[in-house]
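In: need coordinates for the following:
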Amino acid sequence: MSRIVVIGAGLGGLAAAVRLAAAGRDVTVVEAGRTPGGCCGTASLGEYRFDTGPSVLTMPDVLADVFAAAGEDLETWLPLRRLDPYYRLRYHDGSHLDVVAGEEAMAEQVRALCGAAEADRYRRFRARLRELFAAEWPSFIDRDMTRLRGLVQPRALARLAAMGGFRRLDGLVRSHLTDHRLVKAHTFQALYVGLSPRQALGIYAVIAHMDTVGGVFFPRHGGMHAIPQAMAAVAEKAGARFRYGVRATRVETGHSGVSGVLLDTGERLPADHVVVAGDLPRAHAEGLLPAEARDWRLRHPRYSPSCLVLHFGLDRKLTGQAHHTLHFGREWDATFTALMAGRPQPDPNLLVTYPESDTAAAPAGHATLTVLEPAPNLRGRADWERLAPRLTDRLLGRLADLGYGDLSGAPRLAFDPPTWAGLGHSGGTPFALDHRFTQTAWFRPAGAARRVPGLHFAGMYTAPGVGVPPVLVSGRLAAERVLEASR
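Out: Okay, here's the model as predicted:
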C-alpha cells in the first residue's frame, strides 16, 4: 500500500486526504496548527468566536463531491443554507441592490434600481455569464493544468475568445451593462484574483456567475470553520491519521524520488508520495522542499493585495443587516489604481460580514461582525507600524458613518499584512499569487515536481488558484495524480 503524507490540513490538503484515504491508501496528515482548517481558520476572544478565513462559500456541489468520494453525504455532515440575499450592495449615493436567487427575482431588483432597459440588458448578460461558465469550468478550472497539453484546447479557447473571455473584465461587463452600480456588482470580484477590473481578463466573470447566479451558502452550525472540521472527520473515518501541532521540516528524497518527511519532533515518516498543501514560496524558503523541486514560475512571484480585517464582538444584534454587505466608496478606478501600486485605497470598498445565524459564535443577545478592507501587501513600501493604526482609525470612523455605531470600544481582533505574514503567508497576503495571465493555469506553479517523482502540490498557489472551490479542485487533482502514479 502506498504511504502518503499530506502536509497541511487546509481545504486543499483535506480534499486530497479524503480521496486518498477513501481509495485505500495509507494517509497521514501533518498539520502545524492545533485544528484543521489552514486559511479557513477560527479565533476566539472571550465569549466571541470568529471565522478568520474565507467568508464566501459558492458552488457547494464541489464540496459535496469531496464527501461523496468517501461515500458520505454532505448534508449529513455539514448542512448548509443558501443566504438571502447573497449580498447586499450599498452605494455611496444611498441606493442599494440585493443580489437574490432566481433570474426573475434578480431582474426585478435591477429594474427597481436601474430601470427596465437595464433589466433587459442584465438578462442578456446573465445568459452570457452562464455561457462563459459552461465553457470555462470543465475545460480550464476543473481539470489538470499542470501539463501544457491541458492548455492547448483550440475549440474551447476559440469559444472563450468569441464570448469576450480574453478582453479585460471591465470592458466585457461594460459592453453589456450601462449602469455603474450594476457594473460594480459584476466587477468587484476581480479583487478575489488580486487584480483590478481593468487588469483582469474577462474569463474571471465566471466568479460573478458563481456568486451572483449560483448563490452563496453558509454552514447551519459552526460557521465556515465547520467545513474543514467536517472534512477532517470524514478523512479520519476513511482511515487517514492526523498529527496536529507537529511541523514538517523536510521532504526527503532518494534515488527514485520522495522517500519520507522529517518532523520537528525528530521523527521520520516514510512516504512514497507527499502532497504539500500550503504556502509554496515559504516552503521553498524554509527548506521544506528539496532544491530539485524549484519551479521557474516562482522566480518572480507577484502577490495579490492583502487586507486589513477587524473582527468585532457586539453587545447587541443589528436590525435588518444582511449576512454579506458590500459598501462601495465614491471612488472606483482610483481605489484600484492605489491598491495595485501598493498604496492604501483613498476611499476603500468594504466587505462587512454579519453571521447572525451562527448563534454559537456569541452570547445570547450578542453578535459578531467582521469588516474587511483590501490593503497593500508587504511588497510595497508602506510602513505598517504607522499605517495600521491610521487605517484602523479611518475604518472605525467609516463604520460609524455607515450606521454601525461607535465600535472603538468593542472587543476586537485585528489582522493586517504583518499579522498575515506572521501566520505564514508570503508577501503578507492570505490571497497568494494574483491571477495575471502569467500566473494562471499552466503558468501557475505546477501541481507536481517534475524532477522529484512523488512530490505533489495543492492549495491556492497551484492551479486552479484562489477561492474555496478552486482549492478543493486542487486537492482532487493532487489525489488523482497520486493515484495514477501509484497504480
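In: okay, CA-based contacts and neighbour counts for the rest of this
Out: Fine.
In: any idea how far the residue nearest to V482 when sequence neighbours are not counted is from A17?
Out: Counting by Cα to Cα, 6 or more residues apart in numbering, V482 lies nearest to H273, which is 6.9 Å off, once chain neighbours are set aside. As judged by Cα to Cα, to the nearest Å, H273 and A17 stand 12 Å apart.
In: could you also give me the structure for this next sequence, so I can compare it with the first?
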Amino acid sequence: MNQENVTLILGAGIGGLTTAIRLAAAGHRVIVLEKNEVVGGKMGEWRVGGFRWDTGPSVITMRHVLEDLFAAAGRGLRDYLTLLPVEPLTRYFFAQGGTLDASLDLATMQAQIAGVAPADSEGYARYLAYAADIHRVTGPVFIYGPPPGWRQFLQVPPWDWLKADGLRTMSQAIAGHVQSPEIRQLLGRFATYAGASPYLAPATLNVIAHVELAGGVWYPQGGIYAIASALARLAAELGVEIRCGCAVKRILTKGRTVQGVELADGEQISAGVVVSNIDVATTMQTLLPATGYQPPAANSCSGFIMLLGVEGQDARLAHHNIFFSEDYEAEFDAIFARGEPPVDPTIYVAITAKTDETDAPAGHENWFVLVNAPSLDSHFDWEKERYRYRDLV
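Out: This next block holds a predicted model:
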C-alpha cells in the first residue's frame, strides 16, 4: 500500500496515542498499528465476577500533561475524563510500627511525619524544596522537551547542573535531609517508579518525589484504563486510523531513509515517517536492519503481582498502601545484586474500590498487590517458585 504522505505509529500505548493526537492535531495523516486487540499498551484492565483491576500503572500524577495534550487538540480534558484527587496520597505502614498518611498539604504532611519521626518534620520540608529545584532544572531539558542534544545542555547554567545532583545516590541525598529509617524508606521508594534501587540510582531521580508529593495523585473515574479509552476516542475524532491486531514484522528502510513497514502477514505499507512506540531494544534489534545496538547490561527490577477479590472491606486501608520491609537495603540487594526475590519484601496494595465502589461487588474490595522482584532474566525460576512466593507474600 503506497501512502508516502502518511505517518505510521507503531504501538497504541499511551505514548503512541499521544503522538498520534499531537500529529493529527497539527494536520498530519496518521495510522497507528497495534499488535494487540485493544489499545493501551501496558495500561490494561481485568474484569471478572464483578471485580475490576488495573493491570498496569496505578498512580497518576502530572495532571497538567493530560490537560496540555487535550488543549493542543482543541478539546477540554473534562469532556473526556474525570480525574478524582486521591487523599491520602498513600498510606504507609512501617515495620517498626506506626502509619503515616502522605498528604499534598505540607502542614498536614509535617504533622504526620511528627507522629512517626518528630526530628524529620523540618528536614522533609527542606527535602521538598531540594526536589523542586531538581524539577526546575531537569524539567525543561529531560521531562517536557524533545530528546536533548548538546545545544539544550549548553543552555543550562553550570550551577544548575550541580542542583540536578547526579553525582551521588538517591539514598545519600535523602540521608542528608532526614534521619529516621521510616522517612528515608518513604522517600527512597520513589526510585522504584523507574525500576531502580535508591541505593544505586542517581539522586536526580528524587525529582519523582516532587511530582507526587507536591503535585498530587489522581484517579480517573472508571479506572486507569479510562485514560487509554479517552485518548483513543480523541485520536479517532481527529481522523487517526487505529488498526488493532496488526503486528509489525520489520521497518522498511533504504539506506538511512525509512520507507514504511512490513506487517506479520506480509503486507507492506509505505510511509514517509515511522514513529516506534515499541520498546527501544525490540525496535533496534528486531524491527530495524542490523544497527549494532546493545541494550544496557543492567535491567530494571520487575514486579510480582496478585489480583485479589476480597470479601469484606478493611477500614484500615486506603486507596494506595505501602507495607515496608524491615531492612530496605537488604531488600534491594536481593533484587539487584543477587537476582532473587526478597524474603521480606515491601508490599504495595492498591484498592481502587476505595475511590470508585463500582470496581468491586457490594461488601468486597479489589486488591492489586505488587512486590518488587528481579528482572525475568535472573536465575530465579518463577514457573517453579511462584506459588511458594505467593504464599510468602
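In: now the TM-score, please.
Out: Here the TM-score for the pair of chains, by TM-score structural alignment, normalised by the length of structure 2, is 0.93; 388 aligned residues with a Cα RMSD of 1.9 Å.
In: test my guess that the residue nearest to V482 of structure 1 contacts V258.
Out: Yes: counting by Cα atoms under 8 Å, V258 is a contact partner of H273 of structure 1 at 6.1 Å.
In: so for those two, which sits in the more crowded spot?
Out: Using other Cα atoms under 10 Å as the criterion, H273 of structure 1 and V258 rank with H273 on top: 25 against 21.
In: next one: that one relative to T28 of structure 1, how far apart?
Out: Distance from H273 of structure 1 to T28 of structure 1, by Cα to Cα: 11 Å.
In: shared neighbours of these two, anything?
Out: Residues touching both H273 of structure 1 and T28 (Cα atoms under 8 Å, 6 or more residues apart in numbering): I4, V5.
In: in structure 1, what residues pair with the helix of greatest length in structure 2?
Out: As assigned by DSSP state H, the longest helix anywhere in structure 2 is helix 121-138. The alignment of helix 121-138 of structure 2 onto structure 1 (TM-score structural alignment) spans residues 119-136.
In: ranges for the strands of the stretch 1-150 of structure 1?
Out: Secondary structure of the stretch 1-150 of structure 1 (DSSP state E, counting those that start in this stretch): strands located at 3-7, 26-31, 42-45, 48-51, 80-82, 87-90, 96-99.
In: am I right that L310 of structure 1 is in a helix?
Out: No: per DSSP: H, G, I helix; E, B strand; the rest coil, L310 of structure 1 lies outside any helix segment and is strand.
In: give the contact list for the counterpart of it in structure 2.
Out: Matched by TM-score structural alignment, L310 of structure 1 corresponds to M306 in structure 2. For M306 of structure 2, the contact set (Cα under 8 Å, 6+ apart) comprises W367, F368, V369, L370, R390.
In: mind listing the strands in the stretch 251-393 of structure 2 by residue range?
Out: Listed from the start of the chain, the stretch 251-393 of structure 2 has strands (DSSP E, counting those that start in this stretch) covering 257-263, 268-270, 273-276, 302-311, 320-323, 347-350, 364-373.
In: now render those strands as TSV, adding distance to L106 of structure 2.
Out: Formatted as TSV, the strands of the stretch 251-393 of structure 2 follow (distance: least, Cα to Cα, whole Å):
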stretch	distance to L106 of structure 2
strand 257-263	51
strand 268-270	54
strand 273-276	41
strand 302-311	31
strand 320-323	19
strand 347-350	24
strand 364-373	28
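In: thinking again about what came up before, out of the contacts of M306 of structure 2, which are buried?
Out: Among the contacts of M306 of structure 2, those classed as buried by 16 or more other Cα atoms under 10 Å are W367, F368, V369, L370.
In: turn those into TSV, including distance to A71 of structure 2.
Out: What follows is these, written out as TSV (distance: Cα to Cα, whole Å):
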residue	distance to A71 of structure 2
W367	34
F368	33
V369	35
L370	34
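In: nearest to I335 of structure 2, of the residues you listed?
Out: L370 (14.3 Å; Cα to Cα).
In: what does that closest one correspond to in structure 1?
Out: Alignment note (TM-score structural alignment): L370 of structure 2 maps to L372 of structure 1.
In: now swap in T358 of structure 2 and tell me
Out: Matched by TM-score structural alignment, T358 of structure 2 corresponds to A360 in structure 1.
In: surely its match and G222 touch.
Out: Yes: if you go by Cα under 8 Å, A360 of structure 1 and G222 touch, sitting 7.1 Å apart.
In: between those two, who's got more neighbours?
Out: G222 (19 against 15).
In: just name whatever secondary elements the host helix or strand of L157 of structure 1 is in contact with.
Out: Using DSSP states H and E, L157 of structure 1 sits within helix 154-162. Secondary-structure packing of helix 154-162 of structure 1 (3 or more Cα pairs under 8 Å, 6 or more residues apart in numbering; DSSP states H and E): helix 116-136.
In: next, count neighbours for the closest residue to the match of L370 of structure 2 other than its chain neighbours.
Out: The spatial neighbour of L372 of structure 1 that comes closest, neighbours along the chain excluded (Cα to Cα, 6+ apart), is V309 at 4.5 Å. Burial measure for V309 of structure 1: 23 neighbouring residues, criterion other Cα under 10 Å.
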